[in-house]
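[1] The following comprises the amino acid sequence and a computationally predicted model.
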Amino acid sequence: MMFQKDGLTTAILHYTINEEKMVEAIYINLSTSRNTYTGGEVLQVARQVFLNASFIPIPMIMDFILSPWMTVGIASMLSIFLYSKWKHSLFSKLGIPGPKPKFIFGILPTYKKDGLAWTDLQLVSTYGKFIGIYHGHNPVTLIADHEMIREICINRSDVFINRASSFDMCGTLGCAVALADNTHWRFLNRKLSSIFSKDRIDKICPMLTECLDTMVENIKISSKSGQSFDFMQHCSHFSMDILMGGVIGQKVNSAKDPENVLIKQAHVAWIAGNAGCIRLGGICALCPPMRKVLNYFNVSPCSKDIIEFFTDITRDRINQSDAPIRSDFLKFMTERSDNDNNNSAKNKERGLTEEEITANILFFIMAGYDTTANALAFLAYNLATNTDCQERLIHEINNSIIKGDMCYDSIMDLPYLDKVVSETLRMFPPMLRFNRRASSDVTVCGRHIPRDMDVSVPIFALHRDPEVWADPHKFDPERFAPEQVARRPTYAYVPFGAGPRHCFASKFAVFEIKLAIVHLLKHFKLESAPETEMPPKLEKGGFARAENGIWLRVQSS
């Protein structure tokens, strides 16, 4: 047919109509010139539609326009448009600067394109230190002002006592100390506040050292003949081994036995806790009313199977509380359970429930697995690419650590090690933001923050503020010399958050990172490799993680 080659418009304008072949009605697919009818029939209808308005079947078109489906569709689209415009007008009404939100999605497309870390740097550079952004339709105030951070996290922590979230954490996970709200959080905090005490950490040091010995052996295998390898993989295995041993009391070797059922279930829990939270949070950000729907149906990012698996572990340990087993954090929690007779005698307050213990096991896995691995990998990267700093640290370790003396005090008392770790956490904080939610209308440093507003602190951008940190993208441990720290605003450095809701396990996290690097530097010298990406490209999510791994080489000391 001629019009298939030349195009429908050309055919309409250059060919005549055969009146005898007119049809009363014909459905044409306007996205293509092809049709099951003969070319003449299509041409007749098309030309009449374009050139003879009197032919247009007005009643049929009006019936379609006025049909219930069309009415519902138009009304729905108009409602979505008006709702989105209304939700995205809040910050302009409050006079808070920020980027123009994308229709429905707000700033989310920018995160997907540029990543959270570099988006925050750009936002603070462009709009200042008090910014309004939208996660879908959920308004979020981004605060990078040190005094406002102090007010929110310390002086007005009673108003900002709860962490912000796009959705309510339902079911078992809602009983984790880091995720609970109000009085439940206060109760859990009292019960678990000493779980990461110095004495308790010292008790699990032998287990930590065993995991590090395993890591050293695995690195030796990977680095045969001086070849480079992804150091990040070994950090991930070490982190998993620590979690299984330190939290649950089960010795594993995740590098050599990845099919171990405990490792597989822990990995599934970690994925569910992170990807699942992002998925549910995204749904509620785009459609805030879904928050109540998910809450009503008790929707959780973790599957029922995962919850039951770790509940069984908790139940077994509670029932075997008198058995002689190694020290771990699960043992500590079961000692504070409702089933523990000593707990009831000593305290009028109730003990921890089975669900609360399970929730905290799961959260330690979800929050601790990747963050610990990332921090250790970035620390190794910084030392491998700054050999003078590495040599100075090795000298300090050799002069201060007696063989076998790897206790809490001996590790935490190394001043240069503390500088190196602190500078790494400045450059690559485990979480790129931390957040709070206002429980009531409040004025902070002259700025009005309405009730239920999510407040987010961009840690990555805060730690690279050129007004505070000279040459902020450079690795310089001397930034944490005592005289430098004294000159700096206290809340310019918050790698684990601030105030009563700061990272619950920060003390343990810093210790295990320090212990790991001390142990590794007693066996190896870290070197950059041809594959080493400088600087590492970060993934686009909310964690500081190297997108392409951390490729290094090692030499035996």
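    Arrived safely.

[2] From here on, just use CA atoms for contacts and neighbour counts.
    OK.

[3] The residue nearest to L521 when sequence neighbours are not counted: how many residues sit nearby?
    Of all residues not flanking L521 in the chain, I394 sits nearest, at 6.5 Å (Cα to Cα, 6 or more residues apart in numbering). With neighbours defined by other Cα atoms under 10 Å, the count for I394 comes to 19.

[4] same thing with D405?
    D405: 11 neighbours (other Cα under 10 Å).

[5] what's near enough to touch G273?
    G273 makes contact with P301, C302, M366, according to Cα atoms under 8 Å, 6 or more residues apart in numbering.

[6] Which ones among those map onto helices?
    M366 (DSSP state H).

[7] Just the buried residues from the contacts of G273, in PyMOL please.
    The PyMOL selection below is limited to those of these classed as buried (16 or more other Cα atoms under 10 Å):
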select buried, resi 301+302+366
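
[8] of the contacts of G273, closest to E483?
    Lowest distance from E483 to these (Cα to Cα) belongs to M366, with 36.8 Å.

[9] which non-adjacent residue is nearest that closest one?
    W270 is the one closest to M366 (Cα to Cα, 6+ apart), at 4.5 Å.

[10] other SSEs contacting the strand or helix carrying D370?
    Assigned by DSSP states H and E, D370 belongs to helix 354-384. Where contact means 3 or more Cα pairs under 8 Å, 6 or more residues apart in numbering; DSSP states H and E, helix 354-384 is packed against helix 231-243, helix 261-271, helix 304-319, helix 329-334, helix 387-400, helix 415-427, helix 506-521, strand 524-528.

[11] same thing but at 6 Å, please
    On a contact count with 3 or more Cα pairs under 6 Å, 6 or more residues apart in numbering; DSSP states H and E, helix 354-384 meets helix 231-243, strand 524-528.

[12] Give me the distance between that helix and the centre of its chain.
    Here the centre of helix 354-384 is set off from its chain's centre by 12 Å, with Cα atoms, centre = their mean, to the nearest Å.

[13] could you pull out the strands for this structure?
    Secondary structure of the chain, counting by DSSP state E: strands at 130-135, 138-143, 229-230, 433-437, 442-444, 447-449, 454-458, 524-528, 551-556.

[14] alright, now check it against this:
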Amino acid sequence: MLIFLLGSALTYFIPGKILIWIVTFVAVIGVAYYIHLKKRNSYFAEKGIPHPPINSLFLGNIPEYEKGLQQHLKLLEWEKTYGDTYGIYEGSHRVIVSSDPELVNEVLVKQFHAFRSRKLFPSAANDQENDSRMNLFLAEGNRWKRLRALISSSLTVTQIKSIEPIMHGVMKEMMSVIEQKRAADPDGIVDFKPQLMNMGFAIISRSALGFKEPFGESKSLELLLETLGKKETVNSWMDSFFASTYEFLPVTKYLNFFAFFSVVFKFIKLSNKMNKLLDKREKETEEEKNARDKDFIDFLMNSTVDSSEIQDSQKAMLDIKVQKKLTRSELAGTCVMFLIAGTDTTANTTGFLLYDLAVNKDIQQQIYEEIEANIFSEEDMTYHKIKELDLLDRTIRESSRLHSLATTIMGPP
């Protein structure tokens, strides 16, 4: 009935011949797009690569893959069925999944210069090559190499040692909050996860960005958690649209403004806060600079230049040498990247470690004895002293191996 009424309305306002041409045009486009989708979803079959059956003509395997947001378990399940190398369709993205050590070594080591960008999220409509706001996670090719070289050079042992007082201060604040919550609970039970998130955010925001927010009361952390809160693609018409139309990026990248009303809007608010911080830093006098603690952003700001001074090669292979410079837009993106990349992963790594120690009390006791034998006071809690705790180091590595983080963020390190 609705279609009949709509057709009648169109007939009333649009002359018959023009309406026929419009309907014919839409029908031809629809059939052509349907054929395109069928062809797109036959890629792996044509290449002889095993793959699970698609759930959606538009979204490929995304509905099943993201169900329950436990993608890592679904990949393991498919591996048992299709072998150590298989393909999946993330909407428009054709993804090869492999646990074959030789193939992984070929891609990430031997042919590293050719595989030069990180896999995007399915719903991302980012122009990795030309968008001025790209950060280390989203950049590709020689821009990625330039940003990585610069950021890596800022994360030196000297820089890490310089933030030890900040880390000690945050730990004292966290332990104070935990003691208060333990005393307030009748059973003395404390949920550590929120406090670990507060800890990770406080250390990174204070040491990297110079934030001065009270522990556990940061509005920026609330924004960050909202930004990280990922939903299944099928539950968002916007994400579904971008995931299924990536091959039309030259057009869809201009539709990104719609995303400002969703998660990306929160990301923009974080970016705006970073820009205000950078504006304030640029206006500082020498006296003001010397009166505060130095952080990673000070180092990166010294390497900031106008975009006209940066020439990233667009050739397929990575350059041997790159400029250790970045633009103001890239600097703002890097600030947000520090928060996003560090807060959640630091909290989760620490949380998994605490869990593993709780269920392996013999290892917990051995680590306690190792700490007692090497750390005698707060002054001993330094980079070099902690580095000497071999059992603790091996336990952290094993816990990280058992509980992989950010499993859907794949690409060059």
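    Looks like it arrived, so ask away. Nothing here was measured: the structure is a model prediction, and the numbers come from that model.

[15] deepest of the helices and strands packed on helix 354-384 of structure 1, which one?
    Compared across these, helix 231-243 shows the largest average neighbour count, a mean of 24 (mean count of other Cα atoms under 10 Å).

[16] What residues in structure 2 pair up with that helix?
    Aligning helix 231-243 of structure 1 against structure 2 (TM-score structural alignment) gives residues 192-204.

[17] What of stretch 81-101 of structure 1?
    Against structure 2, stretch 81-101 of structure 1 falls on residues 34-54 (TM-score structural alignment).

[18] the helices in the stretch 1-150 of structure 1, which residues?
    2-6, 8-14, 39-51, 58-65, 68-87, 90-94, 108-114, 116-127, 146-150 (DSSP state H, counting those that start in this stretch).

[19] can these go into JSON lines with extra columns for distance to D213 of structure 1 and mean neighbour count?
    Formatted as JSON lines, the helices of the stretch 1-150 of structure 1 follow (distance: least, Cα to Cα, whole Å; neighbours: other Cα atoms under 10 Å):
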{"stretch": "helix 2-6", "distance to D213 of structure 1": "73", "mean neighbour count": "13"}
{"stretch": "helix 8-14", "distance to D213 of structure 1": "74", "mean neighbour count": "15"}
{"stretch": "helix 39-51", "distance to D213 of structure 1": "78", "mean neighbour count": "18"}
{"stretch": "helix 58-65", "distance to D213 of structure 1": "73", "mean neighbour count": "11"}
{"stretch": "helix 68-87", "distance to D213 of structure 1": "55", "mean neighbour count": "13"}
{"stretch": "helix 90-94", "distance to D213 of structure 1": "54", "mean neighbour count": "13"}
{"stretch": "helix 108-114", "distance to D213 of structure 1": "39", "mean neighbour count": "15"}
{"stretch": "helix 116-127", "distance to D213 of structure 1": "34", "mean neighbour count": "18"}
{"stretch": "helix 146-150", "distance to D213 of structure 1": "41", "mean neighbour count": "20"}
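
[20] Let me have those in CSV, extended by distance to R336 of structure 1.
    As requested, the helices of the stretch 1-150 of structure 1 are exported to CSV (distance: least, Cα to Cα, whole Å):
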stretch, distance to R336 of structure 1
helix 2-6, 79
helix 8-14, 79
helix 39-51, 80
helix 58-65, 67
helix 68-87, 45
helix 90-94, 46
helix 108-114, 42
helix 116-127, 39
helix 146-150, 33
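
[21] coming back round to it: aligned to the residue nearest to L521 of structure 1, what sits in structure 2?
    Counting by TM-score structural alignment, I394 of structure 1 lines up with Y368 in structure 2.

[22] where's that match relative to T407 of structure 2, distance?
    31 Å (Cα to Cα, to the nearest Å).

[23] same deal with D390 of structure 2?
    Distance from D390 of structure 2 to T407 of structure 2, by Cα to Cα: 27 Å.

[24] Of all the helices and strands packed on helix 354-384 of structure 1, which one is nearest A359 of structure 1?
    Between those, helix 231-243 lies closest to A359 of structure 1; by Cα to Cα that is 14.5 Å.

[25] post-alignment, the closest one versus structure 2, mean distance?
    For helix 231-243 of structure 1, the mean deviation from structure 2 after alignment is 1.1 Å (mean Cα distance after the TM-score superposition for structure 1).

[26] packing partners for that helix?
    Helix 231-243 of structure 1 is packed against helix 354-384, with contacts defined by 3+ Cα pairs under 6 Å, 6+ apart.

[27] how about the helix it packs on, aligned to which bit of structure 2?
    Going by TM-score structural alignment: helix 354-384 of structure 1 matches residues 328-358.

[28] Just the buried residues of the matching stretch, please?
    328-340, 342-354, 356-357.

[29] One more: stretch 89-104 of structure 2?
    Result for stretch 89-104 of structure 2 [16+ other Cα under 10 Å]: buried residues Y89, E90, G91, S92, H93, R94, V97, S98.

[30] against structure 1, where does that stretch fall?
    Taking TM-score structural alignment, stretch 89-104 of structure 2 hits residues 134-149 over in structure 1.

[31] got it, and stretch 161-171 of structure 2?
    Mapped onto structure 1 using TM-score structural alignment, stretch 161-171 of structure 2 covers residues 202-212.

[32] For G200 of structure 2, which non-adjacent residue is spatially closest?
    T343 (4.7 Å).

[33] related to what we said a few turns ago, is it possible to get a markdown table of the strands of structure 1 that adds distance to N342 of structure 1?
    Below are these laid out as a markdown table (distance: least, Cα to Cα, whole Å):
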| stretch | distance to N342 of structure 1 |
| --- | --- |
| strand 130-135 | 48 |
| strand 138-143 | 46 |
| strand 229-230 | 48 |
| strand 433-437 | 36 |
| strand 442-444 | 44 |
| strand 447-449 | 46 |
| strand 454-458 | 41 |
| strand 524-528 | 47 |
| strand 551-556 | 50 |
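
[34] The residue lying closest to G281 of structure 1 once chain neighbours are set aside: what's it in contact with?
    In space, and not counting its chain neighbours, G281 of structure 1 is closest to S166: 5.0 Å by Cα to Cα, 6+ apart. S166 of structure 1 is in contact with G281, C284, A285, counting by Cα atoms under 6 Å, 6 or more residues apart in numbering.

[35] Just confirm the last one contacts G136, I think it does.
    Yes. The pair A285 of structure 1 and G136 passes the contact test of Cα atoms under 6 Å, sitting 4.9 Å apart.

[36] circling back to that earlier point, please tell me how far the match of I394 of structure 1 sits from R182 of structure 2.
    Counting by Cα to Cα, the gap from Y368 of structure 2 to R182 of structure 2 is 22 Å.

[37] repeat for V190 of structure 2
    Looking at V190 of structure 2 against R182 of structure 2, where the rule is Cα to Cα, the gap reads 6 Å.
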